[in-house]
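[1] Here you go, sequence then predicted model.
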Amino acid sequence: MAVGEKSAGGQRRQPSRSKATDSRSDSARSTKPRVQRDSPRSGRVSAPQAMRYAAEQLEELLGRSPESVSAVQPTEDGWKAQVEVMELERIPETTSVMASYRVTLDQDGELMAYEQTRRYARGQIDRGA
């Protein structure tokens, strides 16, 4: 039976969808939207853009989704951000192992370097000096 023809039961056969014939791109099928990068008007991406770019690019490298961006700061060459990532999930959640990464971005928001600066339990409270 050809696509669109009626079967003996009166039902039409629907065309099958394969990856090769699906006109949507892989990014359109993804559940997580990709950030579109606009060329910066002032030569530097904005702070909110820098936060998104830092989290997005670190996720690509680590394979784990960042929990938050806890700091972002402009530098002469771009941006510096602090990104929190769950390294090891445990039950209860307060015992999950977290890591803090320092991420360096250039003025266009491209990741130049990253470094793990701290590992800690999610429920751990920092005490002031």
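    Done, it's in.
[2] rest of the way, CA atoms for contacts and neighbours
    OK.
[3] Could you check how far the spatially most central residue of the chain is from Glu67?
    The C-alpha lying nearest the average C-alpha coordinate of the chain belongs to Glu56 (CA atoms, centre = their mean; 3.5 Å). Distance from Glu56 to Glu67, counting by CA to CA, to the nearest Å: 11 Å.
[4] Same check on Arg102?
    14 Å.
[5] any common contacting residues for these two?
    Val83 (CA atoms under 8 Å, 6 or more residues apart in numbering).
[6] Not counting its own residues, what contacts the top helix by length along the chain?
    Ranked by residue count and defined by DSSP state H, the top helix of the chain is helix 47-62. With contact meaning CA under 8 Å, 6+ apart, helix 47-62 is reached by 35, 65-66, 68-69, 72-74, 79, 81, 83, 103-105, 109-111, 114.
[7] same check, this time on stretch 94-108
    39-40, 43-45, 50, 54, 58, 77-90, 111-124.
[8] before we go on, here's another structure to hold up against the first:
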Amino acid sequence: MVEEEPPPLPAHDVAELALRDITQLTGKKPLGATSVMPTDEGWTVEVEVIEDRRVPSSTDMLALYEVVLDMDGELLSYRRTRRYARGAGDGMGGRS
């Protein structure tokens, strides 16, 4: 009898796994996933976190982390790709 492969994880579940992993690894509070992208090897998820709380909160420092998960949702790697002040534009020349 041929074993069937389990169905791939839905994007929502992958995002939740990435949020959990970033929280455990950095101790920082995630604000949410900003993107979930399937790859040939699994998933790449971008997670926005509060990097440094400030008063007032409108001056908090935020960071964007790239989380790479395999097809089963297991963490392969993560890295901080950007750090910026809350409310700062994306620097892409358009409106944020």
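    Looks like it came in fine. Please read all numbers here as calculations on a predicted model, not as lab measurements.
[9] who has more neighbours, Arg102 and Glu67 of structure 1?
    Arg102 (20 against 13; other CA atoms under 10 Å).
[10] what do we get in structure 2 for Thr117 of structure 1?
    Superposed on structure 2 with TM-score structural alignment, Thr117 of structure 1 falls opposite Thr81.
[11] starting at the chain centroid, how far to the helix or strand hosting that match?
    In this structure, Thr81 of structure 2 sits in strand 75-85 according to DSSP states H and E. Using CA atoms, centre = their mean, to the nearest Å, the mean C-alpha position of strand 75-85 of structure 2 is found 8 Å from that of the whole chain.
[12] Name the nearest residue to Arg83 of structure 2, ignoring sequence neighbours.
    Excluding the flanking residues, the one nearest Arg83 of structure 2 by CA to CA, 6 or more residues apart in numbering is Ala63, at 4.3 Å.
[13] Give me the three-state assignment for that neighbour.
    Under DSSP: H, G, I helix; E, B strand; the rest coil, the three-state class of Ala63 of structure 2 is strand.
[14] how close does it sit to Met71 of structure 2?
    25 Å.
[15] Equivalent analysis for Lys29 of structure 2, please.
    On the measure of CA to CA, Lys29 of structure 2 and Met71 of structure 2 end up 25 Å apart.
[16] So which residues of structure 1 form helices?
    Using DSSP H, helices in structure 1 cover 26-29, 47-62.
[17] What range does the last one cover in structure 2?
    Meaning helix 47-62 of structure 1. Helix 47-62 of structure 1 maps onto residues 11-26 of structure 2, going by TM-score structural alignment.
[18] Stretch 94-101 of structure 1 too?
    The aligned range for stretch 94-101 of structure 1 is 58-65, by TM-score structural alignment.
[19] Now do the buried residues in that stretch.
    Asp60, Met61, Leu62, Ala63, Leu64, Tyr65 (16 or more other CA atoms under 10 Å).
[20] and if you look at stretch 81-91 of structure 2?
    Under 16+ other CA under 10 Å, the buried positions of stretch 81-91 of structure 2 are Arg83, Tyr84.
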